[in-house]
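**Student:** Predicted coordinates and the sequence they were generated for:
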Amino acid sequence: MRFKQAILILIGFSLLSFGLPKNLEKKVNKEITDTFEVENFDLISVIIPSEIEKTLPSRFGEDNLFKIESNKKFIAYAYVSQAPSKTALFDYLVFLDSELVVIKTKVLIYREEYGGEIGSRRWLKQFMGKNQNDDLKYGENIIAISGATISVRSFTDAMNNFLKSLKILHSKNIL
């Protein structure tokens, strides 16, 4: 009987544990190390009250918005999420400074044969400097990529929703 209780407790704790999947965690850690030139850092989950999270255009949870600190000093915020491509989802990362301005965006995992060009640094650079007051528009202030139309529109929509969410979180003094 005690063995069954121990197993149930272990299963319960594993279901309660949050965090990035290992394959994403490795990629995020590498980006943090490369971008901010730090070896030792902490990823601290930013907890958003559920009643506020329900009102946000983007999905937030204990597993995708983090404060990055090194030696107890703030470095940046990191947001990890997914957006749809033609038939699958792709994972992406956004770094923000303390003023909630985009420092960097990165496509972490792209699962399609076509459209992977959205992962190019050159295309992603156009999101640098964007903040909660920006409105991104495909074909106007976000350039199109031939052969990646669905992914470009999807990423643009995802970033717009994220920036709108930041505005709400900032107005509620959460970020």
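**Tutor:** It's in.
**Student:** contacts and neighbour counts: CA atoms only from here.
**Tutor:** OK.
**Student:** And for K172, the neighbour number?
**Tutor:** The number of residues packed near K172 is 10, by other CA atoms under 10 Å.
**Student:** Now do the strands in the chain.
**Tutor:** 42-45, 65-70, 73-84, 89-96, 102-109 (DSSP state E).
**Student:** Please work out which residues outside the shortest one touch it.
**Tutor:** Right, strand 42-45. Strand 42-45 is contacted from outside by 62-70, using CA atoms under 8 Å, 6 or more residues apart in numbering.
**Student:** Turn these into TSV, including neighbour count and distance to S151.
**Tutor:** Below are these laid out as TSV (neighbours: other CA atoms under 10 Å; distance: CA to CA, whole Å):
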residue	neighbour count	distance to S151
E62	15	26
D63	18	23
N64	18	21
L65	24	22
F66	21	25
K67	20	27
I68	20	28
E69	17	32
S70	15	34
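**Student:** Got another one to weigh against that:
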Amino acid sequence: MILKRFFSLLLIGLSFLLFSFSLPNKLLKKVNKEINSTFEVEDFQLKLIKINDSVNNQLGKKIGEDHLFKIESNSKLIGYAYIDKAPSKTDEFDYLVLLDKNLIIAKTKVLVYREDYGGEIGSKRWLKQFIGKKSSDSLQYEQDIIAISGATISASSMTIAVNQFLHSLEILHINKVL
């Protein structure tokens, strides 16, 4: 009886992990670390936000199936996490945008950078420029966001990606997704 119950719980737990979202484990660890430090919370849950096709079609750039999450602690909303990829010179990089519960950027982070050059976009100092931005902001590379010599393509790409996400927030909010 106890063994049967154990296997049932194990199966439910594994099903939840497999079907809740499909972030690679290494990426998920980095995301969890950033959530811990940004929101100063140890115990939290990432809950996948499903966006139906009619809303996704309104967005300038569609949001993939496993990219947007609610962050809850003790059943209370503490913020949102958005994970995506952006192009660099010859590859792409993974990045994270953390929003507070008011949909204001609390942190941006380059999670995985796959180029030999341009990794400076991962510096905390450069990424701080995005903190405090909200859906009503429109970011221009070399005007609102400082350029980085040697990382022009990646820095511009990160600016464009965050800008597109900020514009999507308004549509998601209007459609009661967030």
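**Tutor:** Nice, thanks for sending it over. If you're wondering where the values come from, they're calculated on a predicted model, not measured in any experiment.
**Student:** How much space separates the equivalent of I174 of the first structure over in the second structure from W126 of the second structure?
**Tutor:** Taking TM-score structural alignment, I174 of the first structure has V177 as its aligned residue in the second structure. The gap separating V177 of the second structure from W126 of the second structure is 30 Å, by CA to CA, to the nearest Å.
**Student:** higher neighbour count, the two?
**Tutor:** Applying other CA under 10 Å to V177 of the second structure and W126 shows that W126 carries more neighbours, namely 16 against 13.
**Student:** how long is stretch 106-118 of the first structure end to end?
**Tutor:** 9 Å.
**Student:** what residues are up against the residue nearest the centre of the second structure?
**Tutor:** Central residue of the second structure (CA atoms, centre = their mean): Y82, 2.0 Å from the mean position. Applying CA under 8 Å, 6+ apart, we find Y82 of the second structure in contact with 67-69, 96-98.
**Student:** The residue opposite L77 of the second structure in the first structure once aligned and S58 of the first structure, how far apart?
**Tutor:** Matched to the first structure by TM-score structural alignment, L77 of the second structure sits across from F74. Relative to S58 of the first structure, F74 of the first structure is positioned 24 Å away (criterion: CA to CA).
**Student:** Of these two, which one has the most company?
**Tutor:** S58 (18 against 14).
**Student:** on that earlier part again, quick one: contacts for the match of I174 of the first structure?
**Tutor:** Contacts of V177 of the second structure by CA under 8 Å, 6+ apart are 49, 51.
**Student:** With L77 of the second structure instead?
**Tutor:** L77 of the second structure touches 70-71, 101, counting by CA under 8 Å, 6+ apart.
**Student:** Now render these as JSON lines, adding distance to T38 of the second structure.
**Tutor:** Converted to JSON lines, the contacts of L77 of the second structure look like this (distance: CA to CA, whole Å):
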{"residue": "K70", "distance to T38 of the second structure": "14"}
{"residue": "I71", "distance to T38 of the second structure": "12"}
{"residue": "K101", "distance to T38 of the second structure": "13"}
